[in-house]
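**Q** below is the structure, and that's it, no one-letter string:
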């Protein structure tokens, strides 16, 4: 709800000074008052906080400089503009105030026109800053949605080329999210893995259909070509992206076929040299591949797939992440059921899963 008037907090130990400033400001602003630094901090930390603080310097117990310092140290109040109003108007006093984060200085005795002009200017600057911040956030969200849409399109294109419905990328992305949530790296990283995972096999766009859809076992030469798809994926996504989302997608595409024991591809990385995102997606991808029907095989049972992943802990997979995966199997199976191959509207599910347009 928008407030009709902006709020100015006046802090001064002398009631007559508060009254003077209240008389000057009250026709245009809502004025609150505090006679001590402690009370000023309490009011400033309330919700909603004041839009501006006019702060006396010389006060008993806690002077204005200390009040300003504490306000600027607290993230909840750091952005409130502070104007010092004081008889201490030497250059050193003003320098100290500005160094602490004040935006202006008004000397006592105050002149109404000066107070109104300075307060109005600083509040206008603050509003302009907030407006620019909102525009930046809006543009950032638009760019994020563009990146997500790119990932959705390329991820789904790769799955269609691999004779899949597109639901594979949804299921394995959710499996990756479930595993990632149990790793102590923060919610932002979990969301990055979740949203980037659909691009894990985008490199299959560069693999001939005759190899991708071959119903039998691949020859040695065909397998060598198939093993190129992580590098193709990295090339498709590109390098040196300022977007963490796209750089994470590249990392996953390039490393999700590496193995814990160093026998994977394309680089033969081992252990923790494999990026965590690649290790997480490796388990999610293999579990869904095993339990899904492919041109060259029937779907495995959940029991058989889980047994293989357990057996390959410390060989193919990060053993700690396998433990996490097994502990979260009920949540994994809920996702498997929710996004079964009979589920309709793949595009809508991909938009929902990636948070596009949210």
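**A** Here it is on my side, so go on. As the structure is a prediction and not an experimental result, all values here were calculated from the model.

**Q** CA atoms for contacts and neighbours, from now on please.
**A** Will do.

**Q** what's near enough to touch residue 239?
**A** 247, 250 (C-alpha atoms under 8 Å, 6 or more residues apart in numbering).

**Q** in a helix, it, correct?
**A** No - judged by DSSP: H, G, I helix; E, B strand; the rest coil, residue 239 forms no part of a helix; its state is coil.

**Q** any idea how far residue 267 is from it?
**A** 17 Å (C-alpha to C-alpha, to the nearest Å).

**Q** and what of residue 353?
**A** In terms of C-alpha to C-alpha, residue 353 sits 31 Å off from residue 267.

**Q** please name every helix or strand in contact with the longest helix seen in the chain.
**A** The residue-count maximum for a helix in the chain (DSSP state H) belongs to helix 112-161. The helices and strands touching helix 112-161, judged by 3 or more C-alpha pairs under 8 Å, 6 or more residues apart in numbering; DSSP states H and E, are helix 15-25, strand 104-107, helix 167-180, helix 187-196, helix 346-354.

**Q** ok, residues contacting the third one?
**A** Read that as helix 167-180. 155-156, 159, 190-191, 193-195, 197-198, 280-281, 283-285, 288-289, 321, 324-325, 328, 331-332, 335-336, 339-341, 346, 349-350, 353.

**Q** and the residues you listed, which of them are buried?
**A** Neighbour-count burial within the contacts of helix 167-180 applies to 155-156, 159, 190-191, 193-195, 197-198, 280-281, 283-285, 288-289, 321, 324-325, 332, 335-336, 339, 341, 346, 349-350, 353; the criterion is 16 or more other C-alpha atoms under 10 Å.

**Q** please compare the first structure with the one that follows:
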């Protein structure tokens, strides 16, 4: 049942009164009808149905002693339901003991009024709690808007960051027209290796989902230092001389320094740039210490660089160059396996074996054209 004066606008707040006594419903309806749209429920079950109907009440005045389900149970259900939990409940009851009032507040009620009622007090408290609810709803809506806006801005910044990373990486790769989709392949190889290696208990915590995401974002910058290598060396189709190879080796340091400079400009440490520095500087290190630029060995080589080392070599093996044809997966696999404990971390090689089907799918997905 709803009580509404003719000519009143539906924009008035909706107040639900739940009471099993017809006289009480009539009294409250008459008291509230000039200021509110009033809905009346003669039972707890009816009250719950109205609370979930449209338009939803902004406030519930709730009797406690009712024959079907009492007011405490009605309040409990209202607060347990996501659709109604934010509707303020005022108990309106003849129960005047302190423990009854305490129980009502414990269940989530915002107020407790004992009968017989004082009309001015009821009207004042209803008005106050409706104002409080309106303020709470406004803040909740604002918070939801702000959260959505933060997510949108975060996604936007993330997209710009990802595009910038790929643009920087592509700048290095475009100077070597033989590399094709090398960036994308190695990026996904590293992710596949990390996911597989995370199954090993000792790496489970280190290679969390977030850490793998950082690795994935950092991987494209592994050869950024190539921008500093002269074309005569970078594009030379023949074997490099020892002097030329020494210059080529500088791309690891140049890459690390370029990322370090970018980090200094930001004035803060960024996780993916920290990871990118490790990859750029150390992905040419070898497990047995025979790599460059520092001659690191074993686990002294950063894990991100050990993953990239295998990904980079595998891709070089299967890719066509002017001076060689690309090798079939089976042969490249054999070379990788034979390099375990010399060139590559043995556990990374085991991870490669565990996800080699994924490597082949990645190679097919990002195959060079032409």
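**A** Nice, thanks for sending it over. The shown structure was predicted, so the numbers you read here are calculated from the model rather than taken from an experiment.

**Q** isn't residue 316 of structure 1 up against residue 265?
**A** No - assessed by C-alpha atoms under 8 Å, residue 316 of structure 1 is found out of contact with residue 265, at 11.2 Å.

**Q** got the end-to-end distance for stretch 237-250 of structure 1?
**A** 6 Å.

**Q** buried set for it?
**A** 237, 245-250.

**Q** likewise for stretch 235-251 of structure 2?
**A** Per 16+ other C-alpha under 10 Å, stretch 235-251 of structure 2 contains these buried residues: 244, 247-251.

**Q** cool, and stretch 195-215 of structure 1?
**A** For stretch 195-215 of structure 1, by 16+ other C-alpha under 10 Å, it's 195-207, 211-212.

**Q** with stretch 112-130 of structure 1 instead?
**A** Neighbour counts over stretch 112-130 of structure 1 (16+ other C-alpha under 10 Å) mark 115, 118-119, 122-123, 126 as buried.

**Q** and that stretch, which stretch of structure 2?
**A** Per the alignment by TM-score structural alignment, stretch 112-130 of structure 1 matches residues 126-144 in structure 2.

**Q** after superposition, how close is the matching stretch to structure 1?
**A** Superposed on structure 1, stretch 126-144 of structure 2 shows a mean distance of 1.1 Å to its aligned residues (mean C-alpha distance after the TM-score superposition for structure 1).

**Q** quick one: the aligned partner of residue 166 of structure 2 in structure 1 and residue 292 of structure 1, what's the gap?
**A** Matched to structure 1 by TM-score structural alignment, residue 166 of structure 2 sits across from residue 152. Look at residue 152 of structure 1 and residue 292 of structure 1: by C-alpha to C-alpha, they are 20 Å apart.

**Q** please say which of those two ends up with more neighbours.
**A** The neighbour comparison of residue 152 of structure 1 against residue 292 (other C-alpha atoms under 10 Å) goes to residue 152, with 25 against 18.

**Q** so who does that one touch?
**A** Counting by C-alpha under 8 Å, 6+ apart, residue 152 of structure 1 has contacts 198-199, 350-351, 354.

**Q** if we use 10 Å, what do you get?
**A** Counting by C-alpha atoms under 10 Å, 6 or more residues apart in numbering, residue 152 of structure 1 touches 146, 166, 169-170, 195-199, 347, 350-351, 353-354, 356.

**Q** which pair in those spans the largest distance?
**A** 146 and 166 (19.3 Å; C-alpha to C-alpha).

**Q** higher neighbour count, those two?
**A** Using other C-alpha under 10 Å as the criterion, residue 146 of structure 1 and residue 166 rank with residue 166 on top: 24 against 14.

**Q** that one matches what in structure 2?
**A** By TM-score structural alignment, residue 166 of structure 1 lines up with residue 180.

**Q** and its match, how close does it get to residue 319 of structure 2?
**A** Residue 180 of structure 2 is 9 Å from residue 319 of structure 2, by C-alpha to C-alpha.

**Q** what do those two both touch?
**A** 367-368.

**Q** overlap of the contact sets of residue 316 and residue 265 of structure 1?
**A** With C-alpha under 10 Å, 6+ apart as the test, residue 316 of structure 1 and residue 265 both reach 257-259.

**Q** thanks again, I'm all set now.
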